[in-house]
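In: Sequence first, then the predicted structure, then my questions.
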Amino acid sequence: MGSPSGVRRRRTDMLAVAERAEHAEELFAVTSARLRRVVTFDAAVWSATDPETGLVTAPMRVENLGGGEHCAAYWESEVLDEGPFAFRDLARAEAAVASRRHRGHRPWQAGNEELRAVLRAGRRTWGVVSLFRDRGRAPFGPGELEFVAGLSAPLAARLRSFARPAGVRQAPDAPGPGLVLFDGSGRATSVNEEARHHLARFPTGPSADTELGVRLPIWVVTAALQARVPGRTARVRVRTIDGHWLVCHASAMSGPGGAAGPTVLVIEPAAASDMAVIVAEAYELSPRELEITQLIALGLTTGEIAGRLFISPHTVRDHVKAVFAKVRVSSRGELVARLFAENFWPRRVRTDPTPSRTGGQGGRRRP
């Protein structure tokens, strides 16, 4: 890997380039290209993840791993694998990276050596990466694992910044929920027109073919697989090519006598409850700051917010100032326009200046 000073210089240069990336796809591309100069690998998988559920989402970059079917098999193995090498376990581990030698012969395995890393900011995972080495190459060494681990937090922070609202509104005639039905073997058996519309808005990426005339993105297939595992949350949010957010959530049905039934996957526009974590994490809002921001979006005054939360108006104003600084706005109107342009939270106009419990009067708007 070179001298310590050279390794530090490469890491600094790599993160500087990553900071200039304008979107997640570019972030993955430029980071992978430069990482290959430091940590040798023959194939790679880079994917954004849902920060709340940990499931993979768009965008996803696959290098030299084969077609969509191989990629689907890779993620099927990830969902069903109960070992400590699974991304969901790595996300909770103290170290952000791990490596292992594969002993199986699955077609998706580009090599026997795999290095895995989670891109983690605080308690949330915003992305995952796998690097593969072909058979015959040396295992990933401690220095290489340490180098990749050092990229985890800064790359996660950059991914988190891309999750901020894009300032676009849902069309008033947007279609309703889309439905995709899977049989007990995981084969897609039916799809409605609304689902076809939503699927067409997903970013390009690895996908699996079906007999329905549509290809299903890997994040859709993974959510459907997740629904078959007891105790798992099968919900993932996806940013569309036009800047909106959709949520995919799947549920496994049961038949007579408890027999396994089909899996139903729903694709629909993200609602307030779906986006609260995304908005809060993207702007690094605390739970209290998010709560106050939601009340501002509903039109409540400082006094009303104080009364609702049983805190002083002064404390409310301090929280609002902190929110303004994080979101980089200077007024409530700017805040609502910036965070809720996609109508994640309904807004209402106050017309009754009802005094709050702490004596604040409605109608007067202060930070």
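Out: Yep, that arrived.

In: Please count neighbours and contacts with C-alpha atoms only from this point.
Out: Will do.

In: What segments of the stretch 51-200 of the chain are helices?
Out: Per DSSP state H, counting those that start in this stretch, the stretch 51-200 of the chain has helices spanning 68-80, 87-90, 142-162, 193-200. These are given in chain order.

In: so what secondary structure elements neighbour the shortest one?
Out: What it means is helix 87-90. Under the contact criterion of 3 or more Cα pairs under 8 Å, 6 or more residues apart in numbering; DSSP states H and E, the helices and strands touching helix 87-90 comprise strand 113-121.

In: Please find the angle between the direction vectors of the strand it packs on and helix 142-162.
Out: 40 degrees (axes from the mean of the first three to the mean of the last three Cα atoms, to 10 degrees).

In: helices or strands up against strand 113-121?
Out: Under the contact definition 3+ Cα pairs under 8 Å, 6+ apart, strand 113-121 sits against helix 87-90, strand 97-101, strand 124-133, helix 142-162.

In: can you list contacts of it?
Out: In this structure, residues lying in contact with strand 113-121 by Cα atoms under 8 Å, 6 or more residues apart in numbering are 87, 90-91, 96-102, 125-135, 137, 139-140, 145, 148-149, 151-157.

In: want to compare, so here's the second one:
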Amino acid sequence: MHMVVGSAAVAGVRDGIERMSRSSLPAGDFLIESAELLSRAVPSVAACVAMLDPATAIVTGVTKQGALAGRNESDLHWARIEYGEDDPTAVRTMVAGGRTAIGVSHEFGGAAERSLRMAELLTPVFGFTDEARVVFADRTGAWGAISMFRGSDDRAFDEEDLACLEAVVPAVTRGIRGGLLTQTRMPRDAAEGASAVVIVDEEDRVARMTPGARTKIDALARGAATADPLTVLHSLVQRARRAEPDASPVRIRLRTPDGCWLVLSAERLEGGRGRDIIVTIDDARPHDIVDLVAAAFGLTARERDVVALVLRGRDTREIASTLFLSPYTVQDHLKAIFDKAGVTSRRQLVARVYFDHYAPH
């Protein structure tokens, strides 16, 4: 593959992603379109596009492009390495270190095979010899990631490639956040809202699931290029396996293509075999997603505190007393919140959070 791309093409890709980030595309569609644009500036033979829960950096949806499209047979192996092993190039490690773009070969001094993911999966199964990873994050969290791959006929990703990937991080992050807020919630049958349970055994096989669980899992798919929807579940399970025995359940929030918010949580099965994991899948309630929605609006930590109290019906004096602020400071926070959320009153704010992102069946 010829890998030389002109600076004009790179600038055009950046401008295109910048414009698209303000177009109100649903988050998943926006991220896929961004990956396709980005491949013009940073060519690759394949790419893997992932949405993340900003609170945990666990994948909530995966789509594959190029040579990876339809290749789902190794998704469980990927999840075991990504969330069950320690790797300096894992997404959660990048997030913890504040890094947004890396090349595996570049990271290991030209020896990409030192990466467990490359040595055990990407090279022997797919023939890839290098991977570039970019995480779309800001002060509110990590919202998505793209992995791009090159083969033996290609040069490794270099500093110029990584600089190009880093340059689009702010625009792509903004587009993902905005896309989560603008996505339309489609009407659903009441039966679809029932809680579902999946038991995963010590061999990572689905041992049992309640009626309706398969429907909820299949609802995560975004089309033919989507990874096996169980990839999301297995990623969660691998994190739960690494948790301390008395730790709280590992949890992710995600928005399905039909606009429904789901909460998935995983923990060791009490009273069961030692390494069995129970995963519950529920429709999200307002308290499950209010912090995520507030983060998507770009609110500061203090502004999120104010929103949480507004949603509980507290007036200005009560908010001021609870947060040890003056009423004037609360009003300043409310003005900033209204501007970021695109509303002009508390009533509109409550409606924006409640009815846009959660509505009774």
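Out: That came through, no problem. The structure presented is a predicted model; accordingly, all values stated were derived computationally and were not measured.

In: Including distance to residue 51 of structure 1 and mean neighbour count, could the helices and strands packed on strand 113-121 of structure 1 go into JSON lines?
Out: As requested, these are arranged in JSON lines below (distance: least, Cα to Cα, whole Å; neighbours: other Cα atoms under 10 Å):
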{"stretch": "helix 87-90", "distance to residue 51 of structure 1": "11", "mean neighbour count": "18"}
{"stretch": "strand 97-101", "distance to residue 51 of structure 1": "18", "mean neighbour count": "19"}
{"stretch": "strand 124-133", "distance to residue 51 of structure 1": "5", "mean neighbour count": "25"}
{"stretch": "helix 142-162", "distance to residue 51 of structure 1": "9", "mean neighbour count": "19"}
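
In: if we compare those, which one ends up closest to residue 107 of structure 1?
Out: Taking Cα to Cα as the measure, those were each checked against residue 107 of structure 1, and strand 124-133 came out nearest at 13.4 Å.

In: and residue 188 of structure 1, how many neighbours?
Out: 24 (other Cα atoms under 10 Å).

In: who touches residue 61 of structure 1 in this structure?
Out: 25, 28-29, 45-47, 205-206.

In: Excluding chain neighbours, what is closest to residue 63 of structure 2?
Out: Distances taken as Cα to Cα, 6 or more residues apart in numbering put residue 226 closest to residue 63 of structure 2, at 4.3 Å, once the chain neighbours are dropped.

In: can you pull the contacts of the one you found?
Out: Neighbour list for residue 226 of structure 2: 62-64, 69-70 [criterion: Cα under 8 Å, 6+ apart].

In: Go again with 7 Å.
Out: Contact partners of residue 226 of structure 2, counting by Cα atoms under 7 Å, 6 or more residues apart in numbering, are 62-64.

In: Among these, name the ones in strands.
Out: Where the contacts of residue 226 of structure 2 overlap with strands, as defined by DSSP state E, the overlap consists of 62-64.

In: Save these as JSON lines, and put in distance to residue 9 of structure 2 too.
Out: Supplementary listing: those in JSON lines, determined by distance: Cα to Cα, whole Å:
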{"residue": "62", "distance to residue 9 of structure 2": "27"}
{"residue": "63", "distance to residue 9 of structure 2": "25"}
{"residue": "64", "distance to residue 9 of structure 2": "24"}
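
In: Could you report the distance from the spatially closest residue to residue 66 of structure 1 that is not a sequence neighbour to residue 71 of structure 1?
Out: Spatial nearest neighbour of residue 66 of structure 1, excluding adjacent residues (Cα to Cα, 6+ apart): residue 108 at 7.0 Å. Between residue 108 of structure 1 and residue 71 of structure 1 the distance, using Cα to Cα, to the nearest Å, works out to 6 Å.
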